[in-house]
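Asker: one predicted model, sequence on top.
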Amino acid sequence: MSDPADPAGDQRPRKRVRNYGAGRVALLEAAVRVVARGGLRKLTYRAVAQEAGVTHGLVVHHFGSRDALIEETVTHAIRSSLSVSVLGLGGDGAADFATGLVQMVEAGPDLQAFQYELLLEARRRPELLPHLRALYEEYFETTRGELSRLLPGPPGRGLSRLVFAALEGLVLHQLVFGEREVTEEALTELRELLRALAGESVEHREPGEPEESGGSGEPGEG
């Protein structure tokens, strides 16, 4: 019996695909991967079904319409992004700001790429803006909270946005170019700037030289 979602008489051999699971979350994660590779315009029932290794009809059963598929994929990606964000982890000082950023990108490149695709698509689909704004307002607020904790006075909106934009740009560049070590160097410089703003003593280091961790900094300790 043929799949009712396929054109009648289509007997072409099917490509074997890996089955990631038929549950709703598995389908949403497959949808994120589809968008990360091809943009939101490539998000179709058939593309998700092939990525997840399930039938076209099962994706239709779970979501009912392409608009619902897009809506739920965006919501799922936003929740996932917030859960893995390195902001708001509450380190001891500026030296701990955004630790784990490099690892976050390496662990979930598709999720990060999805957000950039969503940013571009929102220029063409204004209905996506409320979802996107909700995500970024959360990021902005968390950045403001972290800076408030690190700096002697409340940070202005411009400073909070500047710091977040630096982090977002580093994520994008690591996604595109790799160069983990460059990201680490840039984060070191950003932390030095925050330490200076916080009034912490800053020792000069050559570019790329790692920050010291632990110890009181007294001579002879190591």
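Answerer: Here it is on my side, so go on. If you're wondering where the values come from, they're calculated on a predicted model, not measured in any experiment.
Asker: going forward, measure contacts and count neighbours with C-alpha atoms only.
Answerer: Fine.
Asker: now name the helix or strand holding the nearest residue to Ile78 once chain neighbours are set aside.
Answerer: Leaving aside its sequence neighbours, Ile78 sits nearest to Leu135 (Cα to Cα, 6 or more residues apart in numbering; 6.2 Å). Using DSSP states H and E, Leu135 sits within helix 129-150.
Asker: just list what that helix packs against, helices and strands only.
Answerer: In this structure, helix 129-150 packs against helix 66-84, helix 109-122, helix 157-177, with contacts taken as 3 or more Cα pairs under 8 Å, 6 or more residues apart in numbering; DSSP states H and E.
Asker: please identify the buried residues of it?
Answerer: Going by neighbour count (16 or more other Cα atoms under 10 Å), the buried part of helix 129-150 is 129, 132, 135, 139-150.
Asker: doesn't His76 make contact with the residue nearest to Ile78?
Answerer: No. With contact defined as Cα atoms under 8 Å, Leu135 does not reach His76; the gap is 11.3 Å.
Asker: before we move on, back to that, the residue nearest to Ile78 and Phe114, how far apart?
Answerer: Using Cα to Cα, to the nearest Å, we find Leu135 at a distance of 13 Å from Phe114.
Asker: now Pro152
Answerer: Counting by Cα to Cα, the gap from Pro152 to Phe114 is 36 Å.
Asker: of these two, who's got more company?
Answerer: Using other Cα atoms under 10 Å, the more surrounded residue of Pro152 and Phe114 is Phe114, with 25 against 11.
Asker: wait, doesn't the more buried one sit right on Ala30?
Answerer: No. Between Phe114 and Ala30 no contact is recorded; they are 11.6 Å apart, counting by Cα under 8 Å.
Asker: helix, strand or coil for Gly91?
Answerer: coil (DSSP: H, G, I helix; E, B strand; the rest coil).
Asker: the spatially closest residue to it that is not a sequence neighbour: what's it in contact with?
Answerer: Here the nearest residue to Gly91 in space, its sequence neighbours aside, is Phe97; by Cα to Cα, 6+ apart that works out to 6.7 Å. By Cα atoms under 8 Å, 6 or more residues apart in numbering, the contact set of Phe97 is 87, 91, 191.
Asker: and here's the other structure:
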Amino acid sequence: MADRRKRFGEAALEVVSNGGLRALTHRSVDEAAGLPPGSVNYYAPTRAKLEALALTEAYEQMYAIAIRTFGPILDAADPPTELVLDCTTDFVVAMSAETGLVAARHALVVESQFDDVLREQVATNRTAFVAFTEPFVRSKAPDSPERTAELIVALVEGLIQQQTLVAASNFHRSMIRAAIARIFGFQGG
């Protein structure tokens, strides 16, 4: 059952990534999943549920990228500044290469302003990303690590969106690293 839900989540995200929210229908998700018409209805009987499946998958893919790129510092009590900068830069670069994922997530976040369930899903995942970031800034901002992490998540998210949704071409890695150093409040970069 979980495998099927995952399959539909992947299919829903693929549909939104390739065609936007307008393309998200039960039929398009069934087709993308390679299943007969009506198959997704059990898991997502409404359009809102389809959107929630897509958003869940988007966050799962983002977490996978975060785990991969932050791997070198996940278990470090107080990771070196240079390594934090490198891992965060790797995350921005990796996410910026995922234009469909970022565009779909962005569309779903915009849609969440009109849907309480999606809005809660976005808030829950943002809180998780803040908690993920907090250990990396705890020694740099001991008075307010949670608020600092919250600001960093918002600014990094904005940088990723700029890279994928607005910029004609991506910024050079050294520029991204310097911007991240400033976002974190680190000197140099």
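Answerer: That came in fine, so what should we check first? The model shown is predicted, which means the values in this text are computed figures rather than measured ones.
Asker: TM-score of the superposed pair?
Answerer: Here the TM-score for the pair of chains, by TM-score structural alignment, normalised by the length of structure 2, is 0.73; 175 aligned residues with a Cα RMSD of 3.0 Å.
Asker: could you report the neighbour count for the closest residue to Gln161 of structure 2 other than its chain neighbours?
Answerer: Leaving aside its sequence neighbours, Gln161 of structure 2 sits nearest to Val102 (Cα to Cα, 6+ apart; 6.9 Å). Per other Cα under 10 Å, the neighbour tally for Val102 of structure 2 reads 22.
Asker: quick check: the gap between Val102 of structure 2 and Ala128 of structure 2.
Answerer: Relative to Ala128 of structure 2, and taking Cα to Cα, Val102 of structure 2 is found at 18 Å.
Asker: ok, His172 of structure 2 next?
Answerer: Distance from His172 of structure 2 to Ala128 of structure 2, by Cα to Cα: 28 Å.
Asker: also Thr88 of structure 2?
Answerer: Distance of Thr88 of structure 2 to Ala128 of structure 2, given as Cα to Cα: 16 Å.
Asker: try His106 of structure 2
Answerer: Distance from His106 of structure 2 to Ala128 of structure 2, by Cα to Cα: 17 Å.
Asker: now do the contacts for Lys42 of structure 1.
Answerer: 34-35.
Asker: residue in structure 2 matching it?
Answerer: Applying TM-score structural alignment, one finds that Lys42 of structure 1 aligns to Ala23 in structure 2.
Asker: swap in Gly100 of structure 1?
Answerer: Aligned counterpart of Gly100 of structure 1 in structure 2: Asp90 (TM-score structural alignment).
Asker: can you tell me the helix or strand for its match?
Answerer: In this assignment (DSSP H and E), Asp90 of structure 2 forms part of helix 81-96.
Asker: ok, the spatially closest residue to Leu128 of structure 1 that is not a sequence neighbour to His131 of structure 1 distance?
Answerer: Spatially, and ignoring its direct neighbours in sequence, Leu128 of structure 1 is nearest to Ala122 (5.4 Å; Cα to Cα, 6+ apart). Counting by Cα to Cα, the separation of Ala122 of structure 1 from His131 of structure 1 is 10 Å.
Asker: which parts of stretch 160-177 of structure 2 are buried?
Answerer: 160-164, 170, 176-177.
Asker: equivalent analysis for stretch 163-171 of structure 1, please.
Answerer: So stretch 163-171 of structure 1, judged by 16+ other Cα under 10 Å, has buried residues 163-164, 167, 170-171.
Asker: report the central residue of structure 1.
Answerer: In structure 1, the C-alpha nearest the mean C-alpha coordinate belongs to Gln112, at 3.0 Å (Cα atoms, centre = their mean).
Asker: residue contacts, the match of Gly100 of structure 1?
Answerer: Asp90 of structure 2 touches Thr69, counting by Cα under 8 Å, 6+ apart.
Asker: so how far is Leu83 of structure 2 from it?
Answerer: 10 Å.
Asker: ok, now Asn170 of structure 2?
Answerer: Per Cα to Cα, Asn170 of structure 2 is found 22 Å from Leu83 of structure 2.
Asker: next one: Val130 of structure 2
Answerer: Using Cα to Cα, Val130 of structure 2 is found at 18 Å from Leu83 of structure 2.
Asker: neighbours of Phe8 of structure 2, how many?
Answerer: A total of 27 residues lie near Phe8 of structure 2 under the criterion other Cα under 10 Å.
Asker: and which of the buried residues of helix 129-150 of structure 1 is nearest to Met104 of structure 1?
Answerer: Using Cα to Cα, Tyr139 comes nearest to Met104 of structure 1 of the buried residues of helix 129-150 of structure 1, at 15.1 Å.
Asker: residues contacting the equivalent of that closest one over in structure 2?
Answerer: Tyr139 of structure 1 maps onto Phe129 in structure 2, with residues paired by TM-score structural alignment. Applying Cα under 8 Å, 6+ apart to Phe129 of structure 2 gives the contacts Val153.
Asker: who are the contact partners of the aligned partner of Glu117 of structure 1 in structure 2?
Answerer: Aligned by TM-score structural alignment, Glu117 of structure 1 pairs with Ala107 of structure 2. When contacts are counted by Cα under 8 Å, 6+ apart, Ala107 of structure 2 touches 20-21.
Asker: tell me how far Ala107 of structure 2 lies from Ala181 of structure 2.
Answerer: Distance from Ala107 of structure 2 to Ala181 of structure 2, by Cα to Cα: 28 Å.
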